[in-house]
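J.: Turn this into a structure:
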Amino acid sequence: MEKNNIKQIIRPTLKDQIYEALKNAIVNLELEPGQRLNDNKLAEQFAVSRTPVREALKRLEDEGLVEAFPGSSTRVTELVEEEAKHAFTVVAALHALATKLAVPKMTDRDFMRLEEINRVLAEALERKDSNEAIEADEQFHQVFLAVAGNVEIDKALERIIPKIHRLTFKKFDSVDSLTSINQHGDIIAICKKGDKEQAAHLVEENWLTLGRLLSDESV
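T.: Have a look, this model is predicted:
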């Protein structure tokens, strides 16, 4: 029997779909910190049995986005800004590492993609569309992750990023995000020169700057 290189398509399971839907709702604050989650009602809402809902909630609990109280209820974890501040330092370091791995492999196409995303970010900020701006900022850094192709970095970020995004959605409108656009421009320029060490430093500082702005008591 002949072998072929066709990869099997992996379809997301019900629990994965429910997990993603709930995680997104928690991150963008549609489900507010402290809000109770009833697995029966969620099962009705998703038109599924309680099993995949409970499995999704358990995964969210493992990631610190919900907390379960024995014999009581499950709630969205409170947003603790001090924890988010600590998360920023880890995320900054991981993105810096991804950048260092990515720069030597980047092409003109990647640079054009970064420039286009930064334009989209600037336009979103001009329209005061915080959702699109946050998405554009995320896409900017995803370029480096995709080129780096390091699965372990991706896995580590997947567990930490949601904690940061909740704080971002809460305070993004109050932050002067023009700083990020300028920093992105500097990052692109250095990447074109092939200086992976400086590019990694600028990416790390970009994340730490956002963390400082979002954690500012005056914001």
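J.: CA atoms for contacts and neighbours, from now on please.
T.: Fine.
J.: how about His165, what does it touch?
T.: 27-28 (Cα atoms under 8 Å, 6 or more residues apart in numbering).
J.: For the residue most central in space within the chain, list the residues it contacts.
T.: Centroid check for the chain by Cα atoms, centre = their mean gives Ile161 as the closest residue, at 4.4 Å. Each residue near Ile161 by Cα under 8 Å, 6+ apart is listed here: 87, 91.
J.: let's see it at 10 Å
T.: 27, 84, 87-88, 90-91 (Cα atoms under 10 Å, 6 or more residues apart in numbering).
J.: roughly how far out does stretch 124-135 sit from the chain middle?
T.: 16 Å (Cα atoms, centre = their mean, to the nearest Å).
J.: how about it: buried residues?
T.: 124-125, 130, 132-134 (16 or more other Cα atoms under 10 Å).
J.: same deal with stretch 71-80?
T.: Result for stretch 71-80 [16+ other Cα under 10 Å]: buried residues 74-77, 79.
J.: CSV for those, including secondary structure and distance to Asn150?
T.: Formatted as CSV, these follow (DSSP: H, G, I helix; E, B strand; the rest coil; distance: Cα to Cα, whole Å):
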residue, secondary structure, distance to Asn150
Thr74, strand, 34
Arg75, strand, 33
Val76, strand, 31
Thr77, coil, 30
Leu79, coil, 29
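J.: Here is the second sequence; please produce its structure so I can put it next to the first one:
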Amino acid sequence: MPIPPTSPGVDRSLLRDDVYRRLRDAIVDGTFAPGEQLRDLELAAWLGVSRTPVREALLRLAHGGLVSARPGRSTVVSTLCARDVRDARDVVAAMHEVAVREAVPVLGEADLAAMRDANRRFAEAVAAGDVETALRVDDELHGVPVRVCGNRALATVLEQFTPTVRRAERLRFGSLRGRTSVTRHDELIRLCDAGDAEGAAGVAYDTWHSLPSEEP
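T.: Prediction:
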């Protein structure tokens, strides 16, 4: 397994959740490619931690479908399977639908302003072909209702299944198709501002459910 030449500079007191997020992000952004074998000893050396949090992270990644783990044998990065993407997309869309429905009645002006600002930066990133920034600010925008609704179970489900969807999104936001999300975001924000919880929830669901389930 080729290890990236630069160290991520992780503190040795790194929490297991941070190890999980580092490895998850390395898979989503393509640092570790589909089919690549992941060795816990090498990953532990890369992150500067013991093997225990790495093993725990790999188990969590397996539950989310990002790696395929065979106890006592090997762990490899999963391929972008259309069925897995479709299943994860359906779950993620449903969770965002619930989050928006619960959040709309309590969204404040600051929350709406944060969503508008995120969509402005999202549009700029998509126009520039900046996939990394587009994904980051898309997370910011959709994260506002998730945070405001305060449903921890919902947030946990999203953390498990969103990474699989994000791998497909990287392909989408690198093309002109990603620009349709800007319009959907505008409509989502408009309905949230109008207090239309059902309408906004429907747009949130459609936004996520419109993502492709196969590689182009």
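J.: Got a TM-score for the two of them?
T.: Overlay of the two chains. TM-score (TM-score structural alignment, normalised by the length of structure 2): 0.87; 204 aligned residues with a Cα RMSD of 1.8 Å.
J.: Now do the contacts for the residue lying closest to Gln37 of structure 2 once chain neighbours are set aside.
T.: In this structure, Gln37 of structure 2 finds its nearest non-sequential neighbour in Val76, 4.2 Å apart by Cα to Cα, 6 or more residues apart in numbering. Neighbouring residues of Val76 of structure 2 by Cα under 10 Å, 6+ apart: 1, 32-39, 58, 62, 66-70.
J.: What's the match for Val76 of structure 2 in structure 1?
T.: Mapped onto structure 1 by TM-score structural alignment, Val76 of structure 2 lines up with Arg75.
J.: Next: Pro145 of structure 2.
T.: Per TM-score structural alignment, Pro145 of structure 2 is aligned with Phe144.
J.: And that match, how far from Glu82 of structure 1?
T.: Distance of Phe144 of structure 1 to Glu82 of structure 1, computed by Cα to Cα, to the nearest Å: 27 Å.
J.: neighbour count winner among these two?
T.: Set Phe144 of structure 1 next to Glu82 and count neighbours by other Cα atoms under 10 Å: Phe144 wins out with 24 against 9.
J.: from what I can see that one touches Asp110, true?
T.: Yes - the criterion here is Cα atoms under 10 Å, and Phe144 of structure 1 meets it with Asp110 at 8.7 Å.
J.: Overlap of the contact sets of the two?
T.: Val103.
J.: Report the mean distance between stretch 115-126 of structure 1 and its aligned residues in structure 2.
T.: Here the mean offset of stretch 115-126 of structure 1 against structure 2 after fitting is 0.9 Å, by mean Cα distance after the TM-score superposition for structure 1.
J.: For that stretch, give me every contacting residue.
T.: Against stretch 115-126 of structure 1 from outside (Cα under 10 Å, 6+ apart): 109-114, 127-141, 143, 173, 176-178, 180-182, 184-185, 188-189.
J.: quick one: that stretch aligns where in structure 2?
T.: With TM-score structural alignment as the criterion, stretch 115-126 of structure 1 aligns to 116-127.
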